[in-house]
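J.: Need the 3D shape of this:
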Amino acid sequence: MRWRGRRESSNVEDRRGQSSGGLSRGGLKLPIGRGGGKPSLIMLVVIGGVLWMLGVSPSTIISMLMGGGGSIVPQTQSQQQTTPQQSAANDEMASFVKVVLAETEDVWGTIFQQAGQKYPEPNLVLFSNRVSSACGAASSATGPFYCPGDKKVYIDLGFYRELKTKFEAPGDFAQAYVVAHEVGHHIQNITGVLPKFNQMRRSMSKLEANQMSIRVELQADCYAGVWAHFTNQKGLLERGDLEEALNAATQIGDDALQKRTQGYVVPDSFNHGTSVQRKRWFTRGFESGKVSSCDTFQVANP
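T.: Next up is the predicted model:
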């Protein structure tokens, strides 16, 4: 991707190197049902036990239950520490992320303007190891995620090393796809998709919620493709960039991740979409360049 020398977004908070405490009562929202009220100690213990058995980060589940778009990939188990040798590379990567965010601002700003609306730009938070958000606390293992509570995208740049090594998805446009996907969740939030999903899931079974979550994630992939369409029109894509994004979408499909981590797949547990689905919807957005082509909720089999 031809990104050097282009505008960097000013909507970036650099919290790298800052320590973040545990879950704060002010920022944490637990699933307590429609009646509201404070969660009981028993509920906390039950939730904690279930999450532990599932091997999933509590912050990730909490974020999803409160209506978040979640991370671009399911919970990862490893957490990498930044070494002094990686500092320079991280600074360059931070500049790259700022440029990509700026490009999403330009594209979505234009799309919203054409629809007679103003695009409320999201903030992006760079963090290391741990971070606090309006959706609760998260660690690097959560992966990049979007929090609808504060309308911010959160990224630990160490994830990009995992994307290259662990997920076998190298390339700067694979990294750009990650940012564009999370911004896609922001689009869903401000257009009402995420709030509606959060409301509907309260009466859904786990299987139904997973199936609806897949549609949410695939739409974010399609929105990333729409952004890539207009980025390509600007002449910013280089040979191999599209393949990098498609490979990333393939490598982080639910089936690919489950095969890699446990050797078999459990389709009923999918909540992001298969490799084929994620490639298909990114490609659909890329080829059409139309937001209207990304309605994953109106097709029988997304």
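J.: rest of the way, CA atoms for contacts and neighbours
T.: Fine.
J.: All the strands of the stretch 101-250 of the chain, in order from the start?
T.: Per DSSP state E, counting those that start in this stretch, the stretch 101-250 of the chain carries strands over the ranges 123-127, 130-133, 136-139, 145-147, 152-156.
J.: Next, the second sequence, to be compared with the first:
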Amino acid sequence: MQWFGKGSDNVEDGRGGGGRIALGGGVGIIIVIVGLLFGKDLTGLVSQLPATEQTATKASDDDPQVKFVKGVLKSTEQVWDQQFAELGAQYEYPKLRLFTGSVQSACGGATSAVGPFYCPGDHKVYIDLSFYDDLKNRFGAAGDFAQAYVIAHEVGHHVQNLLGVSAQMEQARRRLSEVEYNKLSVKLELQADFYAGLWAHHAQNLKDFRLDPGDLEEALTAANAIGDDKLQKQAQGEVVPDAFTHGTSAQRVYWFKKGFDTGDIKQGDTFNARNL
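T.: As a prediction, the model looks like this:
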């Protein structure tokens, strides 16, 4: 894919300090030092303090990878502006925060091991760009459009949040068993895949965006590579459907492709679909 215009201004760069979480800030450091002086382990007190983090700055275009991320995010803003306008609503832009190693969000602390994620509490997408190395080397899903698919999927969760789906999921979490909630989680993730495909469908019509030959295949390869069944098989040698939270490889490919083929948001109701 190629992006020819100005990227989004909604990308924050939290990588300057290594993205480290400083528990309790300066107070936490003082507690640890006092513990060392008196020969006592006081780190338990530190863990009870609120986590703070170095302030993020506006991301610069000097880094080609950051420039790419800003371009993808801008294209999602343009597509979802149009989609929400057709629904008679106004789209609220999410922020995308870059981090390294670990990060603190309104949803709690997280490390890069969890992969990219969206936090409904602060309307932010979080990405450690090293994930793209994993996507290529560990999952065999190389290419810039595979990377764009990841961002579009997380933005899809933001769309769900704005449409009230995330709130409904939180209510369901309180009353359902883990197995039943996992089934809902699969539908949530597959809908985000559909929204990623819908983005790709409409992004083709943007004046600053162009799909290259093989781009769609890159996204489908990425969707196929991160299905629950494939990941479970690789990690533990067996597949446990009751533990699925994102959907099988075939399901993820199907719903992304459906979004791409139809471009119709009404076709993405995974929660009431007879077959996933």
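J.: coming back round to it: can you tell me which of the strands of the stretch 101-250 of the first structure is most buried?
T.: strand 145-147 (a mean of 28; mean count of other Cα atoms under 10 Å).
J.: which part of the second structure lines up with that one?
T.: Mapping strand 145-147 of the first structure onto the second structure (TM-score structural alignment) gives residues 117-119.
J.: And the aligned partner of residue 170 of the second structure in the first structure, how far from residue 155 of the first structure?
T.: By TM-score structural alignment, residue 170 of the second structure lines up with residue 198 in the first structure. Separation of residue 198 of the first structure from residue 155 of the first structure (Cα to Cα, to the nearest Å): 23 Å.
J.: just the helices in the first structure please.
T.: Per DSSP state H, the first structure carries helices over the ranges 41-54, 58-65, 87-114, 158-165, 172-190, 193-201, 206-233, 241-251, 254-262, 275-288.
J.: out of these, which comes closest to residue 7 of the first structure?
T.: helix 87-114 (5.8 Å; Cα to Cα).
J.: roughly how far out does the closest one sit from the chain middle?
T.: Relative to its chain's centre, helix 87-114 of the first structure lies at 15 Å (Cα atoms, centre = their mean, to the nearest Å).
J.: what do you get for stretch 228-236 of the second structure?
T.: For stretch 228-236 of the second structure, the distance to the chain centre is 20 Å (Cα atoms, centre = their mean).
J.: okay, and it goes to which residues in the first structure?
T.: So stretch 228-236 of the second structure sits over residues 254-262 in the first structure, by TM-score structural alignment.
J.: List the neighbours of the matching stretch that are in contact with it.
T.: 74, 250-251, 264-267, 270-275 (Cα atoms under 8 Å, 6 or more residues apart in numbering).
J.: thinking the match of residue 170 of the second structure is in contact with residue 62, fair?
T.: No. Residue 198 of the first structure lies out of contact with residue 62 (Cα atoms under 8 Å); the separation is 11.6 Å.
J.: Identify the residue spatially nearest to the aligned partner of residue 185 of the second structure in the first structure, adjacent ones excluded.
T.: Aligned by TM-score structural alignment, residue 185 of the second structure pairs with residue 213 of the first structure. Sequence neighbours aside, residue 271 is the residue nearest to residue 213 of the first structure in space, at 5.3 Å (criterion: Cα to Cα, 6 or more residues apart in numbering).
J.: Neighbours of the one you found, how many?
T.: Residue 271 of the first structure is flanked by 23 other residues according to other Cα atoms under 10 Å.
J.: per the alignment, it corresponds to what in the second structure?
T.: Per TM-score structural alignment, residue 271 of the first structure is aligned with residue 245.
J.: surely its match meets residue 180?
T.: No. Counting by Cα under 8 Å, residue 180 is not a contact partner of residue 245 of the second structure; they are 10.4 Å apart.
J.: if I look at the alignment partner in the second structure of residue 91 of the first structure, how far off is residue 69 of the second structure?
T.: Using TM-score structural alignment as the criterion, residue 91 of the first structure maps onto residue 63 of the second structure. According to Cα to Cα, residue 63 of the second structure and residue 69 of the second structure sit 10 Å apart.
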